[in-house]
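Undergrad: sequence-free structure coming up:
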């Protein structure tokens, strides 16, 4: 068995009950195990009934052991060491190194996603947005982190004039848990969830400050918790931007700097230059393009402040639709996050955080 065969066997263990067992297989097996002194037919049938499941069980056990003892190898990376995107991300890394922390991280923003509705012959696309607010104490004595998404303040906006007309003819429905009575607003996808990949849930407090070690740590974690993603660089791009988007949960300045440096070394990251964020503010943008069967070709955009390491927005822009978003036009922003205000503060929230001891 060559290495590829072994990997395929490990990924596809076959249960004994799944193996074909008929006259042809029985005859073939007889020709392999027959002895010069042939036993009676009844004895042959008994032996075959026991031998086939035993062989299959041994193969399945071997495949499982191979998978356990020989895990997927972390792919080597071709590090990028120059270029416009590399330069702007290194500048952001240096700013992150110098960012101090205070008692609380506080941010307010919005999450938006496109929603396609087909109801009573009316088809239209809506942009659904709702506000978010996060409080993260640096010290557990100040309480537990709170991340609130106010579904009671959902805004619904047709994307185009044609969508607005179809929406009006459908009765301009508002948010409602009953899809017959209104618009069912799903919970927002959590960054990489949109692409179907598992999100990084490792111990952020133990992330290394070296970008190469950081990459290895994150990929090892995802490998050991469900397997490597189909596109590791795209997964790292999305997960790193998500970690940077929440400094309260990744408070170490050196780790934030390492995240920016890891992004700077990823192949495929392009510089967008100075672009406007969803609120019209100037920002520095970088992007990584990914091709998937479900989402088609997607540009994952990361927009940050020209003067600090503050993350202003993230966007998933459809370049070419796939199986799950075929109704969306090219250029549509399928998913976005935007921060209106964000920063470290010593001023506590109006109401004490859950679990606060001072």
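TA: Sure thing, it's come through. Here the structure is a predicted model, which means the values were calculated and not measured.
Undergrad: C-alpha only now, for contacts and for neighbours.
TA: OK.
Undergrad: quick one: contacts for residue 115?
TA: By Cα atoms under 8 Å, 6 or more residues apart in numbering, residue 115 lies in contact with 125, 126, 127, 128.
Undergrad: Count the residues that sit near the last one.
TA: Put plainly, it is residue 128. Per other Cα atoms under 10 Å, the neighbour tally for residue 128 reads 22.
Undergrad: Surely it is in contact with residue 156?
TA: Yes: assessed by Cα atoms under 8 Å, residue 128 is found in contact with residue 156 at 4.8 Å.
Undergrad: Could I get the buried residue list for stretch 133-148?
TA: Buried residues in stretch 133-148, counting neighbours by 16 or more other Cα atoms under 10 Å, are found at 133, 134, 135, 136, 137, 138, 142, 143, 144, 145.
Undergrad: could you show me where the strands are in the stretch 1-150 of the chain, in order?
TA: Using DSSP state E, counting those that start in this stretch, the strands of the stretch 1-150 of the chain run over 104-119, 122-137, 146-149.
Undergrad: Can you show me the helices along the stretch 151-300 of the chain?
TA: When assigned using DSSP state H, counting those that start in this stretch, the helices of the stretch 151-300 of the chain occupy the ranges 161-169, 211-224, 232-244, 253-265.
Undergrad: For residue 256, give me its contacts.
TA: Here residue 256 is in contact with 93, 96, 97, 244, 247, 250 (Cα under 8 Å, 6+ apart).
Undergrad: Could you dump those residues into JSON lines with distance to residue 285 and neighbour count added?
TA: Below are the contacts of residue 256 laid out as JSON lines (distance: Cα to Cα, whole Å; neighbours: other Cα atoms under 10 Å):
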{"residue": "93", "distance to residue 285": "14", "neighbour count": "25"}
{"residue": "96", "distance to residue 285": "16", "neighbour count": "23"}
{"residue": "97", "distance to residue 285": "20", "neighbour count": "16"}
{"residue": "244", "distance to residue 285": "14", "neighbour count": "22"}
{"residue": "247", "distance to residue 285": "19", "neighbour count": "23"}
{"residue": "250", "distance to residue 285": "21", "neighbour count": "18"}
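Undergrad: one more structure, for comparison:
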């Protein structure tokens, strides 16, 4: 797969072929071609942003601990008997299936009231390596979208760059040694793709609007779908899987030259259902139950997203034709059954990720809010 195909493959599946402006395309370039930092000799690989990932390449992960109350035995030691140790609650781990089924139950209970627009707010983060100085740079952008519930309307979008900054205290020191530049030229791996210059200043909000594709298409879900399609998806996990897999053709969500297993494809496409698509609570719950039946899904507990919110990560591994493996993970809030963020983590460096550290998060999209509104953009 050439670099351009890899760029397309890293684009979130549910965004599909919607028109995008130059700033958005630059962010997508980061998603496919950039990595958080170069491996440094003699250093211990560490995840970006201080995430609680105990090792992205670990073969075994644990889930939420459940306290088991134990009783029995004297409350205090007697004069003739030695003190008894206070029993500790044993750690009980849940399987990926159990965690996802629990999340499904919470998702089913979500309450919604349909409005004129489906509104969502996300913050995207991409890490780069500075061309001079070799320090890691985090670029951030806030995006907002309004999708009309009625056909024939327009889809609105707003984006604002939040500015680039050194990723850690050590990177900040290196940035300062380089003269604290306000414009940072960063490395974009891939032959012929050129460089990219990031500003440390916040940008102005830019708003755009476009007619719906064909007058009624609103999202991509293996194929272009209408609001009626989304609202009419089956709440039964087996039927939902059958509906989605009807669009699976053995390759990736973007490139026909990229082979992809059905499990990985289903996971990628389903993220939109859980994260930010206007589906019913029953369908969101069905998506969790559908993923619970995938053998390739793994769980990592106590993971903080880029916004500092702690959750449980549900993930699958993606292998790239040019080498390397990434973990594609959904961080969810088990208390509510809502998705918090979608992240890509380096598991095995290779190809365009050959110089990236295992455990590094090279792209993150944090969902700030999503829901119905009657307020116009």
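TA: Great, that's in hand. If you're wondering where the values come from, they're calculated on a predicted model, not measured in any experiment.
Undergrad: quick one on the thing from earlier: if I align to the second structure, which of the contacts of residue 256 of the first structure are still contacts?
TA: Among the contacts of residue 256 of the first structure, the ones still in contact in the second structure (both residues aligned by TM-score structural alignment, their matches' Cα atoms under 8 Å) are 93, 96, 97, 244.
Undergrad: Apart from its chain neighbours, what residue comes closest to the third one?
TA: Closest residue to residue 97 of the first structure in three dimensions, ignoring its sequence neighbours and counting by Cα to Cα, 6 or more residues apart in numbering: residue 253, at 4.9 Å.
Undergrad: And the one you found, what's its match in the second structure?
TA: Matched to the second structure by TM-score structural alignment, residue 253 of the first structure sits across from residue 281.
Undergrad: Number of residues surrounding its match?
TA: For residue 281 of the second structure, the count of nearby residues is 22 (other Cα under 10 Å).
Undergrad: cool, the one 5 residues further on as well?
TA: Residues within reach of residue 286 of the second structure, counting by other Cα under 10 Å, total 28.
Undergrad: One more: the one 5 residues further on?
TA: Around residue 291 of the second structure there are 22 other residues, counting by other Cα under 10 Å.
Undergrad: Also residue 100 of the second structure?
TA: Counted with other Cα under 10 Å, residue 100 of the second structure comes out at 26.
Undergrad: Check residue 235 of the first structure too.
TA: By other Cα under 10 Å, the residues close to residue 235 of the first structure number 22.
Undergrad: which one in the second structure is aligned with it?
TA: Aligned partner of residue 235 of the first structure by TM-score structural alignment: residue 265.
Undergrad: ok, now which ones touch the residue lying closest to residue 224 of the second structure once chain neighbours are set aside?
TA: Residue nearest to residue 224 of the second structure in three dimensions, not counting chain neighbours: residue 217, with 6.0 Å by Cα to Cα, 6+ apart. By Cα under 8 Å, 6+ apart, residue 217 of the second structure lies in contact with 224, 225, 226, 227.
Undergrad: Spit out the contact partners of the last one.
TA: If you count contacts by Cα under 8 Å, 6+ apart, residue 227 of the second structure has them with 149, 150, 216, 217, 218, 278.
Undergrad: The fourth one corresponds to which position in the first structure?
TA: Per TM-score structural alignment, there is no equivalent position to residue 217 of the second structure in the first structure.
Undergrad: quick one: residue 217 of the second structure and residue 150 of the second structure, what's the gap?
TA: Using Cα to Cα, to the nearest Å, residue 217 of the second structure is found at 11 Å from residue 150 of the second structure.
Undergrad: same question, the last one
TA: Summarising the geometry, the distance separating residue 278 of the second structure from residue 150 of the second structure, computed by Cα to Cα, is 13 Å.
Undergrad: And the fifth one, by the same measure?
TA: Note on residue 218 of the second structure: its distance to residue 150 of the second structure, by Cα to Cα, is 10 Å.
Undergrad: The counterpart of residue 356 of the second structure in the first structure is in what secondary structure piece?
TA: Using TM-score structural alignment as the criterion, residue 356 of the second structure maps onto residue 328 of the first structure. Under DSSP states H and E, no helix or strand contains residue 328 of the first structure.
Undergrad: wait, doesn't residue 328 of the first structure sit right on residue 321?
TA: Yes: taking contacts as Cα under 8 Å, residue 328 of the first structure lies within contact range of residue 321: 6.5 Å.
Undergrad: and those two? which has more neighbours close in?
TA: More crowded of residue 328 of the first structure and residue 321, by other Cα under 10 Å: residue 321, with 23 against 19.
Undergrad: show me what contacts that one?
TA: 295, 296, 297, 327, 328, 329, 330.
Undergrad: ok, how many other residues are close to the second one?
TA: Here the number of neighbours of residue 296 of the first structure (other Cα under 10 Å) works out to 17.
Undergrad: who touches it in this structure?
TA: 318, 319, 320, 321, 322, 323, 325.
Undergrad: just the residues you listed now: which is nearest residue 105 of the first structure?
TA: Using Cα to Cα, residue 318 is the member of those that lies nearest residue 105 of the first structure, at 32.0 Å.
Undergrad: In terms of helices and strands, where is that closest one?
TA: strand 311-320.
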